[in-house]
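# sequence plus predicted model, see below.
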Amino acid sequence: MNSKSTSEVRERLLDTAEDLIYRTGISATGMDLLVKTSGVARKSIYTHFGTKDDLVEAVLRRRDERWMDWFRTEVRRAESPEAQLLALFTVLRQWFGSDGFRGCAFVNTAGETGDPDDPVRQVAREHKEKLLGFVREICLDFGADYPDALARQLLILIEGAINAAHLLGDPSYADDAQAMARALIRR
């Protein structure tokens, strides 16, 4: 197998596993389903990832990278730091209204593990730390008196909006969170 086809198989596995895990969860994404859905032999899965846990970790790391790149790019389109702080929620609302929105993949998968040292929980924690760091960057650009505190408060609003929109099926929770963010920014 040449490196191009090896890379294509790996990407197909990651794409398929990400879709299945996001839609149905880790536990419901068995190897038989992954083989059937991806069209890739079970042996190839183990060749590329070793274990299902390794595959899940790779899926989440790739999703983290892609989601954060997308989110940063969209939020940074706003012209000023204040507008970017509010755009956090405008961008989330767009995501909430998209086909297939099922909440935060990291919260969903972390909820399937009880061990705080589990690699899935580690990746989820790292994702939230990156998100917090990005929000903090904008708070610093904005010139907030207490950028760490404001970033943490905005992260709570972000997480609350994601979970409420997912569980209650209503994208407008992003609007409510944005109104609360506006009040925090102006105080």
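Sure, I can see it. All of these numbers come straight from a predicted model, not from anything done at the bench.
# every contact and neighbour count from this point should use C-alpha atoms.
Fine.
# how about stretch 134-148: buried residues?
For stretch 134-148, a neighbour-count test (16 or more other C-alpha atoms under 10 Å) marks Phe134, Val135, Arg136, Glu137, Ile138, Cys139, Leu140, Phe142, Ala144, Pro147, Asp148 as buried.
# got the end-to-end distance for that stretch?
Counting by C-alpha to C-alpha, to the nearest Å, you get 11 Å between the two ends of stretch 134-148.
# one more: stretch 96-111?
This stretch, stretch 96-111, spans 20 Å end to end (C-alpha to C-alpha).
# stretch 33-52 too?
Its start and end residues considered, stretch 33-52 measures 12 Å (C-alpha to C-alpha).
# before we move on, back to that, need the buried residues of stretch 134-148 in JSON lines with secondary structure, can you?
Output for those, formatted as JSON lines (DSSP: H, G, I helix; E, B strand; the rest coil):
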{"residue": "Phe134", "secondary structure": "helix"}
{"residue": "Val135", "secondary structure": "helix"}
{"residue": "Arg136", "secondary structure": "helix"}
{"residue": "Glu137", "secondary structure": "helix"}
{"residue": "Ile138", "secondary structure": "helix"}
{"residue": "Cys139", "secondary structure": "helix"}
{"residue": "Leu140", "secondary structure": "helix"}
{"residue": "Phe142", "secondary structure": "helix"}
{"residue": "Ala144", "secondary structure": "coil"}
{"residue": "Pro147", "secondary structure": "helix"}
{"residue": "Asp148", "secondary structure": "helix"}
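# also this one, for the comparison:
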Amino acid sequence: MAVAGELFYRNGIGSVGVDRIIEDAGVAKATLYKNFRSKDNLIHAYLNEKHDVTVVALTAIAASGQSAGEKIDGIFCYLEQLTQDQKFRGCAFVLAMAESPLPESPAYQWAHRHKAHVRGILSDILAKSVKRGQLDTVVEKMMILYDGALISSALQDSPAPIQFALEMAHHVLRQHAPRQRSLTE
């Protein structure tokens, strides 16, 4: 699975055939098909693994006893750590969906499932930190910053877009923060 995942991420899921995976992994075709049955099942396993790694990291950040702003810092710090890998190409789910835009494809389904999960984590983090009725708007803005930071960092081969996105995320938090009542009100 590790070889297939590396090949899918580096070369794209559409560019990597089962024969290439078998050759690079040094396994028999029968073994691969016994474990995965099809390339779609391999794609599913690859994206499931990517999803689990990300969700574990983001859930740990969300569970920390910090403020919403500090948790957002933690999320963007995690994204910045991803960009430090010399093989970083961007979000595996965005890359996979770009290659397989049909709703019935495993890549499309995983991309939507994964992004919905990330949205849920952000929603939990931000629920008590934004004005009433604005949570969905703020979460959507954060998702745009999250995805845009990953894409821009890959395109520029630089972590700088992550920092710019973090600055904008804090601006969004300030813009949508509940109004503080003064002691005289």
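Arrived safely. On a predicted model such as this, the values are computed, not experimentally measured, just so you know.
# which ones are touching the aligned residue in the second structure for Thr16 of the first structure?
Counting by TM-score structural alignment, Thr16 of the first structure corresponds to Val3 in the second structure. Residues in contact with Val3 of the second structure, defined by C-alpha atoms under 8 Å, 6 or more residues apart in numbering, are Ile21, Asp24, Ala25.
# any idea which of these has the most stuff around it?
Most neighbours among the contacts of Val3 of the second structure, by other C-alpha atoms under 10 Å: Ile21, with 22 neighbours.
# excluding residues flanking it in the chain, which one is nearest the aligned partner of that residue in the first structure?
In the first structure, the residue paired with Ile21 of the second structure is Leu34, using TM-score structural alignment. With C-alpha to C-alpha, 6 or more residues apart in numbering as the criterion, Leu34 of the first structure has its nearest non-adjacent residue at 6.6 Å, and that residue is Ala17.
# mind checking how far the one you found is from Gly25 of the first structure?
According to C-alpha to C-alpha, Ala17 of the first structure and Gly25 of the first structure sit 10 Å apart.
# which of these two has more residues huddled nearby?
Higher neighbour count among Ala17 of the first structure and Gly25: Ala17, with 28 against 18, using other C-alpha under 10 Å.
# just give me how far the helix or strand that contains that one sits from the chain centre.
Taking DSSP states H and E as the criterion, Ala17 of the first structure maps to helix 3-24. Mean-position distance between helix 3-24 of the first structure and its chain equals 17 Å (C-alpha atoms, centre = their mean, to the nearest Å).
# returning to that earlier point: show me what contacts the residue nearest to Leu34 of the first structure?
Counting by C-alpha under 8 Å, 6+ apart, Ala17 of the first structure touches Thr29, Leu34, Leu55, Val56, Val59.
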